[in-house]
Structures are given as structure tokens and as C-alpha cells.
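Peer 1: From the sequence below, what's the structure:
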Amino acid sequence: MRRLSKSTKDKKVSGVCAGVGQYFGIDPTIVRIGFVILTLATAVIPCLIGYIFADWVMPKDNEV
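Peer 2: Coordinates of the predicted model:
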């Protein structure tokens, strides 16, 4: 069973986008670019709060 977890190998900030990319089987760079575009196109503060929340909730991949 696959579980969503933060990446410890391919992280830039905290590994959230890399973990999401690994979970869905897509390149983490695409997830990072999509997150930046979504953040700039909508509201910056709610997206950053969501990222911080995901960082807090998601386990690291070596803890799963």
C-alpha cells in the first residue's frame, strides 16, 4: 500500500512537493512549478499555510 510521505532525498524546502510527485508518479519539478503558479495566481497566504500544514502532517518517507 502506498502512503503519502515527504521525501528526504529529493527535497528543496521540506520535501512536500517531492513526496506528492512520488506518490502520483510524476516529476517533482512539475509539482513545484504547479504549486508556485497556483500560489501566485490565487492567494499566497492560504497556499503557504496549506504547505506548512502539509509539512507538519506528512511523515517522512523513512518513518513510513
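
Peer 1: C-alpha only now, for contacts and for neighbours.
Peer 2: Noted.

Peer 1: neighbours around residue 19, how many?
Peer 2: Neighbourhood size, residue 19 [other CA atoms under 10 Å]: 26.

Peer 1: need the contact list for it.
Peer 2: Residues touching residue 19, when contacts are defined by CA atoms under 8 Å, 6 or more residues apart in numbering, comprise 4, 5, 6, 7, 28.

Peer 1: Please generate a structure for the following sequence too, so the two can be compared:
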Amino acid sequence: MTDKARPFTRSRHDRMIAGVMGGIARRFGWNATLLRIVFVIVSIASAAFPGIIVYLILWLLMPEETD
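Peer 2: Now for the predicted structure:
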């Protein structure tokens, strides 16, 4: 499967909490640690961006990757 055809899935191996950021980073070919840092900074800096709620929704909606 190519990277562009890869669906959004939570990572089983690159995870800190639920694998959401690891899965998104893998889907787009980004660095997972950098994505996590950006997500936390944006979530803290912006009252209009409910980062925790978005993360929880993604955790519930994104399936976990299969081997």
C-alpha cells in the first residue's frame, strides 16, 4: 500500500497515549514528535481550538492499525 493510499489509523507502535498523532504523522510522512509538539502548543495557545476534545474524538473515530 502506498503512503497516499494509506487510511487514517491510530499507530500501534508510535504512540504516547492512543496513537492518534503517530497515525496522522505516518499518513502524511511527518515527524510524529514535531506534530505532537505543534499540537500541544496550538492547543494551549488558542482558546478557540479545543485540542483535548479533538484528540478524544479522533481517538474514538480512528481505527487502530492492523498488522
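
Peer 1: before we move on, the earlier item: of all the contacts of residue 19 of the first structure, which comes closest to residue 59 of the first structure?
Peer 2: When the contacts of residue 19 of the first structure are compared for distance to residue 59 of the first structure (CA to CA), residue 5 comes out closest, at 5.2 Å.

Peer 1: what's the counterpart of the closest one in the second structure?
Peer 2: Using TM-score structural alignment as the criterion, the counterpart of residue 5 of the first structure in the second structure is residue 9.

Peer 1: do the same with residue 46 of the first structure
Peer 2: Using TM-score structural alignment as the criterion, the counterpart of residue 46 of the first structure in the second structure is residue 50.

Peer 1: Need the contacts of residue 19 of the first structure in TSV (columns: distance to residue 52 of the first structure and neighbour count).
Peer 2: Formatted as TSV, those follow (distance: CA to CA, whole Å; neighbours: other CA atoms under 10 Å):
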residue	distance to residue 52 of the first structure	neighbour count
4	16	17
5	14	24
6	12	28
7	15	22
28	18	21
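
Peer 1: Out of these, list just those in helices.
Peer 2: Where these overlap with helices, as defined by DSSP state H, the overlap consists of residue 28.

Peer 1: Contact partners for the one residue sitting closest to the centre of the second structure?
Peer 2: In the second structure, the residue lying closest to the centroid (CA atoms, centre = their mean) is residue 21, at 2.1 Å. Remark: with contacts taken as CA under 8 Å, 6+ apart, residue 21 of the second structure is in contact with 10, 15, 32, 35, 36.
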